[in-house]
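In: coords please:
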Amino acid sequence: MKYLITGLGNVGSEYNNTRHNVGFDLVDQLCEELGGSWRTDSHGDRAEVKWRGRLLILLKPNTYMNLSGKAVRYWLQKEKLQPENSLVICDDLNLEFGKLRLRPSGSAGGHNGLKNIQEVLGTDAYPRLRMGIGDNFSRGKQVNFVLGKWSEDEKAELRIILDRAVEVVKIFTTLGLQRAMNATAPPKPKPEHKQKEVSKKPDNNKA
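Out: Presented below is the predicted three-dimensional model:
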């Protein structure tokens, strides 16, 4: 069994560590964890890694975000894969920072990369993992926010978020979509253990 895992982003060093490139960040981490290496190929950088008997074809399109569909369609056709055996990872400013949302299909939700993939494939029935970047920007500053660098506070949390997202991808490829959707829920806080009150027995020896 094999899967195409596509992280969306823009090419160029000026886009490194920006919110819009969190899809690239995720597949970079997945590639590193599973011992893969990137090579420049048709329509993007590609790496092949294995996870529990599955072949994962990782892709970072070099088409720029708004033309991502060209790269996704090319590699689906080349690898003879159906859209349901692929996963697209992207940022989402409609989700609060750190929230993950996995769906088997749906609208582009204003994301130009997803919109182009839908147009090129002719369907919205392809799994996508949205990673929340929040909407902490003032009126008219959306583009600056999306293409801006992570804040120091965000950087401190990002590694944990990427770890969670990597686990979701692994579950998607081994246990299926529904189990992976369940795994996107934020971890429940550990219950506080209240110390049991020990009733004091009266000291009969006291006068």
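
In: When you work out contacts or count neighbours from here on, use the C-alpha atoms and nothing else.
Out: Fine.

In: now the strands: where do they sit in the protein?
Out: In the chain, the strands defined using DSSP state E lie at 2-7, 39-41, 44-51, 54-61, 86-92, 100-103, 128-132.

In: For the second one, name the packing helices and strands.
Out: Meaning strand 39-41. strand 44-51 (3 or more Cα pairs under 8 Å, 6 or more residues apart in numbering; DSSP states H and E).

In: quick one: buried residues of the strand it packs on?
Out: 44, 46-49 (16 or more other Cα atoms under 10 Å).

In: for these, which one is nearest residue 124?
Out: Distance to residue 124 across these (Cα to Cα) is lowest for residue 44, with 22.1 Å.

In: what sits against that closest one?
Out: 59-63, 71 (Cα atoms under 8 Å, 6 or more residues apart in numbering).

In: one more time with 10 Å, if that's ok
Out: 11, 38, 59-64, 68, 71-72, 75 (Cα atoms under 10 Å, 6 or more residues apart in numbering).

In: In helices, which of those residues appear?
Out: When the contacts of residue 44 are checked against helices (DSSP state H), the matches are 68, 71-72, 75.

In: this one as well, want them side by side:
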Amino acid sequence: MKVIVGLGNPDPKYHGTRHNIGFQTIDYLSDKYGISVDMKKHKGLIGKGIIEGQKVLLVKPMTYMNLSGECLRQVMDYYKLEPEDFIVIFDDVSLDVGQLRIRKKGSAGGHNGIKSIISHLGSMEFPRIKIGVGEKPKGYDLADYVLGHFTKDELAVYDECMPEIAGAVELMVWDEIDKAMNQYNKKVK
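Out: Model prediction:
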């Protein structure tokens, strides 16, 4: 079983913000694959289903971004999983808007949600999909930028890249991470 996790903040005021692109991606995958993400369990919202013939859990941690690892640890222990069974989707300010960067493992890179996950899972060895939200403009506070809402043009870019994220997930649930990286790690057109 693979666990696809989208990072975000649960308060409605954060809906549609850059930092919540992980939640938005889980919503997209939920709609695309008919998986209801409404079971309150393990400090998160969870949905069980099938993607490309593989059993999956879709997870939205309800702990707030910086404590996301608490939810993932509970999921890992309950289902007797390994860190490699998770696919974590989150925002990245070092990538252009809509650009994807898939990795097999890695450090937190300054992302507090990932830092929490690494701490709670005791490992950096989990695949991830970074979604570019663009570099913060000069003079902006980073927190204000990532908690800001997308522009209309940015939303159009995300509408176009969601099917690519789904395509990457379809490969990654079968551990075809190299293939996903080769196909989807590219610059935005």
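
In: Tell me which of the strands of structure 1 lies nearest to residue 182 of structure 1.
Out: Of all the strands of structure 1, strand 100-103 comes closest under Cα to Cα, at 8.9 Å.

In: that older thread, and the strands of structure 1 as CSV, adding distance to residue 168 of structure 1?
Out: Shown next, in CSV, are those (distance: least, Cα to Cα, whole Å):
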stretch, distance to residue 168 of structure 1
strand 2-7, 12
strand 39-41, 25
strand 44-51, 13
strand 54-61, 14
strand 86-92, 11
strand 100-103, 9
strand 128-132, 9
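
In: My read is that residue 38 of structure 2 contacts residue 62, right?
Out: No - here residue 38 of structure 2 lies out of contact with residue 62, judged by Cα atoms under 10 Å, at a distance of 11.6 Å.

In: Would you mind telling me which of those two has the busier surroundings?
Out: Neighbour tally, residue 38 of structure 2 and residue 62, criterion other Cα atoms under 10 Å: the higher count belongs to residue 62, 21 against 14.

In: Grab the nearest non-local neighbour of the more buried one.
Out: Among residues not flanking residue 62 of structure 2 along the chain, residue 44 sits closest, at 4.6 Å (Cα to Cα, 6 or more residues apart in numbering).

In: what does residue 27 of structure 1 give?
Out: Residue 27 of structure 1 sits nearest to residue 7 (Cα to Cα, 6+ apart), 5.8 Å away.

In: same question, residue 121 of structure 1
Out: residue 73 (6.5 Å).

In: tell me the contacts of the one you found?
Out: 81-83, 117, 120-121.

In: quick check, nearest of these to residue 91 of structure 1?
Out: residue 117 (14.6 Å).

In: Touching, the closest one and residue 70? I think so.
Out: Yes - contact status for residue 117 of structure 1 versus residue 70: in contact at 7.4 Å, counting by Cα under 10 Å.

In: Just want to know which of these two has more residues nearby.
Out: Applying other Cα under 10 Å to residue 117 of structure 1 and residue 70 shows that residue 117 carries more neighbours, namely 24 against 18.

In: For that one, give its distance to residue 174 of structure 1.
Out: 24 Å (Cα to Cα, to the nearest Å).

In: before we move on, what about residue 141 of structure 1?
Out: In terms of Cα to Cα, residue 141 of structure 1 sits 40 Å off from residue 174 of structure 1.

In: Same drill for those two, tell me which one is more crowded.
Out: Between residue 141 of structure 1 and residue 174, counted using other Cα under 10 Å, residue 174 has the larger neighbour count: 15 against 11.

In: That one maps to what in structure 2?
Out: Matched to structure 2 by TM-score structural alignment, residue 174 of structure 1 sits across from residue 174.

In: show me the contacts for its match.
Out: Contacts of residue 174 of structure 2 (Cα under 10 Å, 6+ apart): 1-2, 51-54.

In: switch to 8 Å and redo it
Out: So residue 174 of structure 2 contacts residue 54 (Cα under 8 Å, 6+ apart).

In: Spatially central residue in structure 2, please.
Out: When Cα atoms, centre = their mean is applied to structure 2, the residue found nearest the centroid is residue 89 (1.5 Å).

In: hang on, the earlier thing: would you mind putting the contacts of residue 44 of structure 1 into a markdown table with distance to residue 154 of structure 1 alongside?
Out: A markdown table is the format used below for the contacts of residue 44 of structure 1 (distance: Cα to Cα, whole Å):
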| residue | distance to residue 154 of structure 1 |
| --- | --- |
| 11 | 22 |
| 38 | 27 |
| 59 | 25 |
| 60 | 23 |
| 61 | 25 |
| 62 | 26 |
| 63 | 27 |
| 64 | 24 |
| 68 | 26 |
| 71 | 30 |
| 72 | 29 |
| 75 | 33 |
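
In: Tell me if I'm right that the residue nearest to residue 27 of structure 1 and residue 29 touch.
Out: No - taking contacts as Cα atoms under 8 Å, residue 7 of structure 1 lies outside contact range of residue 29: 10.9 Å.
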